[in-house]
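> Any chance you could fold what I've pasted below:
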Amino acid sequence: MRIHFIAIGGSAMHNLAIALHKKGFQITGSDDAVFEPSSSRLARFGLLPEVMGWDADRISTALDAVILGMHAFPDNPELLKAQELGVKVYSYPEYIYEQTKDKLRVVIGGSHGKTTITSMILHVLNFYNRDFDYLVGAQLAGFDTMVKLTNEALVIIIEGDEYLASPIDRRPKFHLYKANVAVISGIAWDHINVFPTFENYIEQFDTFINTIQPGGKLIYCELDAEVRKVVEASAASIEKIPYQIPAHDVQDGITRLLPGGTPLNVFGNHNLMNLSAAKHVCASLDISEQQFDEAIASFKGAAKRLELIGQTATSNVYKDFAHSPSKLEATITAVKSQFPDRKLVACIELHTFSSLNKAFLMQYENTMTKADQAIVYIDEITFKHKKITPFTEMDVQGAFKDDNLIFFNDRTALESHLLAMNFTNTNLLLMSSGNFSGLDLIKLARELKA
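This is a model prediction of the structure:
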């Protein structure tokens, strides 16, 4: 098979290209720019384009298919040439389905928790040396790439994103996988540039349920009112399996599952609900509850999901991917509940299109109230890049309903403020889907006063 990738440098795209290369396909690709870690990974397999930019001459009828990445445009010259020649054009989720039609497809959907649930399932299957394929949204310890596709594996575990499939396919990705076993972890409005109303966003999950294959399973969080409403209203011919927070206790900062007392490396109600979802999925793959508990004890969490990056006897520093209102509140609650005798300084970088929309900003109301000190950071340059009128400190304080909240739009000022604080008996939680304007968080964690 000869496959050409347009916008090969994307996070999922370059991993899929490598996976197909390993499968024996002949892969070519193009992009206007490829950044790390994509460039090094592609170069290692001889897949990095020699010349950046688009060239219609790369496209011919000798190709079996073209896979179109999300950051290409509909008028891309290579795409137009493929369409002119009648070469089949796929989005990457479409092509994942083409490669897995004969496998059992497990699709993890939801506004939050997808990566963690998927990671937990992969960890347990790996623990027992199960053969499986996968597609996950973050680089995981112990896994070379984010995509694995083989001829031999009978099962694939897919993190099912609700964002659009490609520039010319406006369907959410998770609609295209046609799950046999599906998860919905929660519903909280996101991607407002694509789904302008909450009702429109909820419709995507209703459609997702209808894509589950007849006789399949839907594992869902019954504690989420919106999820419960959508699931209960569905007439799909599937088995509906609810989950919630499992029995547990917390002693000396360690969460243990009950009744067995299995100690965990992760904590917080949102992670415990993620664990419940993963346990139900693994049960559908013939892994017993006892086997699951034994394996999950060594799970250390997905990258950037409450990841411990610094620690003293009386202070922990975490970084987390939390950026949406629901994720922000859940993460703060988790850390505060796990360490009730410590103060908590919580700092979020607003970085996504949704969070920088002034109307959507109101969704953050009261999400940081459990923090002893709330800090919001927005890089002033981000507003310029996105051509958005900058927020003032009063805008942010008003939206969050917190007059004591501190706002920074300069990285140096934020760093100086944190370094001047005393973190004795105080935890620091740094949350962003970005990178705090390149701030070295691990170095910062080492230099804090504690």
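
> C-alpha only now, for contacts and for neighbours.
Fine.

> most residues in a single helix of this structure, which one?
Ranked by residue count under DSSP state H, the longest helix found in the chain is helix 269-284.

> The helix or strand containing Thr412: which residues count as buried?
Here Thr412 sits within helix 411-420, counting by DSSP states H and E. Across helix 411-420, burial judged by 16 or more other Cα atoms under 10 Å covers Arg411, Leu414, Glu415, Leu418.

> Tell me the one of those nearest Ser39?
Each of the buried residues of helix 411-420 was scored against Ser39 by Cα to Cα, and Arg411 proved nearest at 27.4 Å.

> Return the distance of the closest one relative to Ala374.
Separation of Arg411 from Ala374 (Cα to Cα, to the nearest Å): 16 Å.

> again, but for Val230
Going from Val230 to Ala374 by Cα to Cα gives 34 Å.

> swap in Phe208?
Phe208 is 36 Å from Ala374, where distance means Cα to Cα.

> here's the other one to compare against:
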Amino acid sequence: MRGQFLLLISFLLTPWFTYDPIDYYQRPVMEFCPERAAQLHNQLLQKAISHDASIATERTLLDRFLQVADVDSEFQQHPLGQFLSLLDSTPQSGSRLPGLFTPRLYQPDPSYFWDDTYELHPNHVLLYGQNNADCPMDGGIYLNLYTARVIWRMSPNDFPEIEESLHVPLEVFHKMLLRNWESGKYYYDNEEKEISVRWWQVEDLEEALSSWDKLLSAIERRLPQTTKKRPERMPPLDSELLKRFKLGKFAREWLSLATRPGFRYIAPGLTTFSPESFTEIYGAESASSYWQNVKLLSEEFTSSLLFPADIIIPTNISTTSTDRDITSFDKDWGFGKFTVARRAGIYTDPLNCDHADTVRLMHPSGLVNLVELTTNCPWDWGRLPRLAEVLEKWTSLIETGAWEIDGNGVKTGIEWFRTHTLESKLDWQDIIEEEIAKL
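Below is the predicted model:
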């Protein structure tokens, strides 16, 4: 580790922990404040341990760092030294792992900051190791020592030279975590006796409904001007109808609250349900299918069709295509088994245990990677885009004229997603701006 700590010498010769966010975040110049950053960290730790008044905290991180680091006494006056000296942590137990900081992250442990695995990235330290049932050295939140920004990498091998704009300021990251606690996304599970993550909450549903209204309004404004009265929106699907079929809880709530447009297509080739089409499509799923009979941890993980296409995905696509992304569709590890009656469309993702409102496009071609994010989440485990994020993206495509509109809504066909792969994906930079605006 000695080689990595030689880098600290250069820190003292440069303006360190200072950044100008105007170029990206559109905010006044800010400087890293060890006291403010430590205060936010300590607030988060108190949230994590508040369920047990007997858990004590201590401030030993700087001393533990000095035991493993080859630095001189001046380091204690350095911003990183000041930051570490102010951080609370829970006493180390007999476990080799530090205590939890959030349901998905461990508390800082200086012995994990650097390792030979990270020698190609000496300007980053593993500040918060990820809780994925393995050693926290496997990945987590990395702090850029020159900019005071952080990014989540799933493993040291998953550490490409990425744009600095995808790093999130440490203070912003801490505030995002605090918002998760305050909103109830993070909570203490009394049955499991651990801090945990809610798969979705009312805030997620309200955000998706707001984005849905924006999308419908954007399409309505572009409908052809005629002498006829504009089509009025229709009530949501009846909750009693929804109870007759297997659905994820988020999908059930969404379909019971989302008003239906008076036109047919809300995106290229994608429609909404009528009571008749809902009954027809969900009723066509075989009673003996994998989708009907798979035993899930919770109904939250049920893959649910939200916006159906008119097209049924052919049963032979895995044998007739030469595209590896398509030939896997009906393999054991593919997504064919998660479709409802093999109907193409937008589905909730059955594989994300933290975000039940994430969605995936099952394209008629068998491709399932056309509506996704451009890279992994900068501050969280990798995930698909959330429903609200997809609807916001589609609204921007309507407003910029990327999709043609006629009396039936979006006239552009579903092949657009396949022929415009860059435009169909979501950019994390836009989402970062939206998340910062919420703080």
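
> TM-score of the superposition?
Put the two chains on top of each other and the TM-score (TM-score structural alignment, normalised by the length of structure 2) is 0.24; 186 aligned residues with a Cα RMSD of 7.5 Å.

> sorry, back to before: just checking, what packs against the following helix or strand past the longest helix of structure 1?
For helix 269-284 of structure 1, the succeeding helix or strand toward the C-terminus, using DSSP H and E, is helix 289-296. Applying 3 or more Cα pairs under 8 Å, 6 or more residues apart in numbering; DSSP states H and E, one finds that helix 289-296 of structure 1 contacts helix 114-127, helix 269-284.

> The ones you listed: which one's closest to Leu441 of structure 1?
Here helix 114-127 is closest among those (Cα to Cα), at 21.5 Å.

> relative to helix 289-296, how tilted is the closest one?
Inter-element angle recorded for helix 114-127 of structure 1 and helix 289-296: 100 degrees (by axes from the mean of the first three to the mean of the last three Cα atoms, to 10 degrees).

> Give the buried residues for helix 114-127 of structure 1.
Residues of helix 114-127 of structure 1 classed as buried: 114-125, 127 (neighbour count, 16+ other Cα under 10 Å).

> And Val230 and Ala374 of structure 1? Which one has more around it.
In this view Val230 of structure 1 and Ala374 are compared by other Cα atoms under 10 Å, and Ala374 has more residues nearby, 23 against 16.

> I'd assumed Cys347 was in contact with the more buried one.
Yes: judged on Cα atoms under 8 Å, Ala374 of structure 1 makes contact with Cys347 at a distance of 6.0 Å.

> Shouldn't Leu143 of structure 2 be within a strand?
Yes: assessed with DSSP: H, G, I helix; E, B strand; the rest coil, Leu143 of structure 2 lies in a strand.

> Could you double-check that it sits in contact with Val125?
Yes: Leu143 of structure 2 lies in contact with Val125 (Cα under 8 Å); the separation is 5.3 Å.

> separation between Leu275 of structure 1 and Ile121 of structure 1?
From Leu275 of structure 1 to Ile121 of structure 1 the distance is 9 Å (Cα to Cα).

> repeat for Ile6 of structure 1
From Ile6 of structure 1 to Ile121 of structure 1 the distance is 31 Å (Cα to Cα).

> Next: Asn274 of structure 1.
When distance is defined by Cα to Cα, Asn274 of structure 1 is 10 Å away from Ile121 of structure 1.

> now swap in Leu218 of structure 1 and tell me
The gap separating Leu218 of structure 1 from Ile121 of structure 1 is 16 Å, by Cα to Cα.

> Kindly report the same for Lys386 of structure 1.
Distance from Lys386 of structure 1 to Ile121 of structure 1, by Cα to Cα: 37 Å.

> now swap in Ser166 of structure 1 and tell me
According to Cα to Cα, Ser166 of structure 1 and Ile121 of structure 1 sit 27 Å apart.

> what packs against the lengthiest helix in structure 2?
In structure 2, taking DSSP H as the definition, the longest helix is helix 202-222. The contact analysis (3+ Cα pairs under 8 Å, 6+ apart) places helix 202-222 of structure 2 against helix 249-257, strand 265-267, helix 387-399, strand 409-410.

> Apply 6 Å and report the result again.
Contacts defined by 3 or more Cα pairs under 6 Å, 6 or more residues apart in numbering; DSSP states H and E place helix 202-222 of structure 2 against helix 387-399.

> Next secondary structure element downstream of the helix it packs on?
strand 405-406.

> now the helices and strands packed on helix 289-296 of structure 1 as JSON lines including distance to Gln291 of structure 1?
Listed next are those as JSON lines, based on distance: least, Cα to Cα, whole Å:
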{"stretch": "helix 114-127", "distance to Gln291 of structure 1": "9"}
{"stretch": "helix 269-284", "distance to Gln291 of structure 1": "10"}
